[in-house]
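In: Give me coordinates for this.
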Amino acid sequence: MTPTDARRATAWQVQSLLLGYPDEQVTARLPLLRAATATLPPAPGAPLDAFLDHVEATPPIELAADYVATFDHRKRFSPYLTYFAYGDTRKRGMALLRFKHAYRAAGLVLDDGELPDHVAVVLEFAATGDAAVGLRLLTEHRAGLELIRLGLREAGSPWAHVLESVSATLPPLGRREHEAVARLAAEGPPEEEVGLAPFAPPEYMPPEYTPPEYTPQGGPR
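Out: A predicted model of the protein is given here:
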């Protein structure tokens, strides 16, 4: 692993932790997270430092409530990447299968009930599983990531800093990506075709969007 690859993996790992539910473990890890961001270049590191400043200055219960209000109650900021590409359609079920197969090929198995396209899960896989495959998955869903980033920034959300850091680890947006972001912003995710049954097994089909439950450790389920 080259120094550049190692720094990108570090950035992905920190981003993954900060895009999960902000439980007491995040607060306990602040010194470690600060040490990690200190090793990063300014583009991915400075936004993470800005978010960590916010974490340190915000009461944990307020931070958790803001997380739930931002990511669980607003589809605009859904942390599930395939939602932006496929909406709640049958094609999304197949996309979820692709994520699971990628994880299994790298020897990683998700907890029961954990959707594989949660951005925190994808970032953790990219950091600790297969970096090349993780980068490809993130890049393929770049339009959704960019839409989340722009929306969070417009809303003045502190989590915009984390998405800015994610963007700094990915290739620059090309013309097609800019067009995809504009189209997605104007039209929203696809809607289901009437009368077509899903092709993926039922256990891999996404449920109707509801706020996710959390484990005792606070991770998304």
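
In: contacts and neighbour counts: CA atoms only from here.
Out: Fine.

In: now Gly113, what's its secondary structure?
Out: coil (DSSP: H, G, I helix; E, B strand; the rest coil).

In: what number of residues lie near it?
Out: 12 (other C-alpha atoms under 10 Å).

In: Second input sequence below; structure requested for side-by-side comparison:
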Amino acid sequence: MTTALADADRRTALAWQVQSLLLDYPDGRLRERLPLLCRAAENLPCEVGGPLLTLCSHLDTTPPAALAADYVDTFDHRKRFSLFLTYFRHGDTRARGMALLRFQHAYRVAGYRIAPTELPDHLAVVLEFGATVDFEAGRRLLTEYRAGVELLRLGLREHGSPWFAVLESLSRTLPKLSRRERALVARIAENGPPEEEVGLGPYSAASPAGPAARAQGGATV
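Out: A predicted model of the protein is given here:
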């Protein structure tokens, strides 16, 4: 588990953990956690915690059936809002399969295990890894796929999704986009991810969408 972090990094780790949990499917378990998540968000800098409090309020006041339908319509039915970070850069190509192995290697080195049916680049899984297991390795992965985070943020904002708040909060914990990353975001936004359908190698049988499976020994705020 992440230990001995500087104060700023400790606050970032807390933010990532809250963000990870708020990206889960909005079921009864998430509703039970909302008061704790709200208190955690209140202890974050306002520019990071504020968006999370907005989402917490939405989750608390919206009927469960409406939340579930919105979540599924947003994340399960629209590749544009994929929670899998490598999709934006690589699409469903052989290169994506190799990128997934990089995530899996980082987890293996840290002794972190995820459900065998879960792809390792799911944003909630990466956030939980960085928050509770290896902060620096998690930050490297999020930074490497910073353009994907930005594309998801922009898409959710344009769609008016309440889950935009999580990406807005996350983006404020990451480095600003470089010129190269801004160009990549613009190119993918215009042309979409690569479309070569060659499978994902060892991950081709994993679920392509849906809520994140909690890693074994999952996080608690």
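
In: OK, contacts around the counterpart of Thr39 of structure 1 in structure 2?
Out: Counting by TM-score structural alignment, Thr39 of structure 1 corresponds to Asn43 in structure 2. Neighbour list for Asn43 of structure 2: Gly49 [criterion: C-alpha atoms under 8 Å, 6 or more residues apart in numbering].

In: again, only using 10 Å
Out: Residues counted as contacts of Asn43 of structure 2 (C-alpha atoms under 10 Å, 6 or more residues apart in numbering) are Arg11, Leu14, Ala15, Gly49.

In: Tally up the residues packed near the alignment partner in structure 1 of the second one, please.
Out: Okay, so that is Leu14 of structure 2. Matched to structure 1 by TM-score structural alignment, Leu14 of structure 2 sits across from Thr10. Counted with other C-alpha under 10 Å, residues neighbouring Thr10 of structure 1 total 21.

In: Quick check: Thr10 of structure 1 vs Tyr80 of structure 1, distance?
Out: 22 Å (C-alpha to C-alpha, to the nearest Å).

In: Following element in sequence after the one helix or strand the match of Leu14 of structure 2 maps to, please.
Out: Following DSSP states H and E, one finds Thr10 of structure 1 within helix 3-18. Later in the chain than helix 3-18 of structure 1, the nearest helix or strand by DSSP H and E is helix 24-28.

In: How about the next helix or strand after that next one, which residues are buried there?
Out: Per DSSP H and E, helix 24-28 of structure 1 leads on to helix 30-37 as the next helix or strand towards the C-terminus. By 16 or more other C-alpha atoms under 10 Å, the buried positions in helix 30-37 of structure 1 come out as Leu33, Arg34, Ala36, Thr37.

In: Quote the end-to-end distance of stretch 55-71 of structure 1.
Out: With C-alpha to C-alpha as the measure, stretch 55-71 of structure 1 spans 17 Å from end to end.

In: which bit of structure 2 covers that stretch?
Out: With TM-score structural alignment applied, stretch 55-71 of structure 1 matches the range 59-75 in structure 2.

In: Can you give me the buried ones in that stretch?
Out: Buried, per 16+ other C-alpha under 10 Å, within stretch 59-75 of structure 2: Leu59, Asp60, Leu67, Asp70, Tyr71, Val72, Thr74, Phe75.

In: Now which residue in structure 2 aligns to Thr82 of structure 1?
Out: By TM-score structural alignment, Thr82 of structure 1 lines up with Thr86 in structure 2.

In: Give me the next element, helix or strand, following the strand or helix carrying its match.
Out: Secondary structure assignment for Thr86 of structure 2, by DSSP H and E: helix 85-90. Next along the chain after helix 85-90 of structure 2, taking DSSP H and E as the criterion, comes helix 94-110.

In: Looking at the buried residues of helix 30-37 of structure 1, which is nearest Tyr209 of structure 1?
Out: Closest approach to Tyr209 of structure 1 among the buried residues of helix 30-37 of structure 1 (C-alpha to C-alpha): Leu33, at 31.3 Å.

In: The closest one and Ala85 of structure 1: what is the separation?
Out: Where Ala85 of structure 1 is concerned, Leu33 of structure 1 sits at a distance of 31 Å (C-alpha to C-alpha).

In: coming back round to it: now for the match of Leu14 of structure 2: which residues touch it?
Out: By C-alpha under 10 Å, 6+ apart, the contact set of Thr10 of structure 1 is Thr4, Ser16, Leu33, Ala36, Thr37, Thr39, Leu40, Gly45, Glu124, Ala127, Thr128.
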